[in-house]
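Peer 1: What follows is a protein structure lacking sequence information:
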């Protein structure tokens, strides 16, 4: 099986130091996404760009490339960032996030 091509959110190549955390924001130096070509193959889940952290209740939004990566491959990530807590937490069946739907309700767990 051929591994899908990945880039950082800005389209640049994935660097070895992309996971370094910025102490001021808690965010990584860069975030890996599926390449534009991979995302253009279509989505297996609806495109969403906001999720709720069940622990603190806050909603975090994300950029288009990240949302499209989740829509193309819901299992691509093992965790995501809470902008309010300033930290990364797990996603998946036992994860801490649900999708924030357009009507304000909680959708399924992120990463499922």
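Peer 2: Happy to help now that I have it. Predicted model only: the values in this text are computed from it and were never measured. Residues are numbered from 1 along each chain as shown.
Peer 1: contacts, neighbours, all on C-alpha from now
Peer 2: Fine.
Peer 1: My reading is that residue 80 lies in a helix. Confirm?
Peer 2: No. Secondary structure assignment places residue 80 outside any helix; it is strand (DSSP: H, G, I helix; E, B strand; the rest coil).
Peer 1: and the comparison structure, right after this:
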């Protein structure tokens, strides 16, 4: 039900190399996600039953998609209230990841990661 997304701080493109040596254990595949406007490097793994995702792009943290998703989700939870929050919790209990759960609760169609960003009103992007 719970997942944690780790966002690396803003680093230069020449320093941004996926390196397995940063892990004290085998993290699973580290992959490039080229479908985004800005290439992302993503690693997913489980630690003590808790899903961890490291997501980074070669842009300042506040412009990275994962950070922007967190802001949008926070704003949507505040806007739609407790009943909506409980609906998201239930969808996550059923095994959905966060963005797909929000998209389903909001009736969004298409790619949930892209559709949620359409709600981003922050000046940082």
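Peer 2: Looks like it came in fine. In this text the structure is predicted, and so the values were computed from the model without any measurement.
Peer 1: Superposing both, give me the TM-score.
Peer 2: Structural agreement between the overlaid chains, expressed as a TM-score with TM-score structural alignment, normalised by the length of structure 1, amounts to 0.26; 57 aligned residues with a C-alpha RMSD of 4.8 Å.
Peer 1: need the strands for structure 2, in chain order.
Peer 2: In order along the chain, structure 2 carries the following strands (DSSP state E): 3-6, 30-33, 40-47, 50-57.
Peer 1: right, and the ones you listed - which one's nearest residue 75 of structure 2?
Peer 2: Proximity to residue 75 of structure 2, assessed across the strands of structure 2 by C-alpha to C-alpha, is greatest for strand 3-6 (17.7 Å).
Peer 1: hmm, who's touching the closest one?
Peer 2: The set of residues that contact strand 3-6 of structure 2 without belonging to it, under C-alpha atoms under 8 Å, 6 or more residues apart in numbering, is 50, 51, 52, 53, 54, 55, 66.
Peer 1: Just the buried ones out of the residues you listed, please.
Peer 2: Buried residues within these, defined by neighbour count using 16 or more other C-alpha atoms under 10 Å: 52, 53, 54, 55, 66.
Peer 1: quick one on the thing from earlier: would you mind putting the strands of structure 2 into a markdown table with distance to residue 105 of structure 2 alongside?
Peer 2: Shown next, in a markdown table, are the strands of structure 2 (distance: least, C-alpha to C-alpha, whole Å):
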| stretch | distance to residue 105 of structure 2 |
| --- | --- |
| strand 3-6 | 18 |
| strand 30-33 | 26 |
| strand 40-47 | 25 |
| strand 50-57 | 22 |
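Peer 1: Looking at those strands, which one is packed in the most?
Peer 2: Between these, the one whose residues have the most neighbours on average, counting mean count of other C-alpha atoms under 10 Å, is strand 50-57 (a mean of 20).
Peer 1: sorry, back to before: tell me the one of the contacts of strand 3-6 of structure 2 nearest residue 44 of structure 2?
Peer 2: Taking C-alpha to C-alpha as the measure, residue 44 of structure 2 sits nearest to residue 53 out of these, at 4.5 Å.
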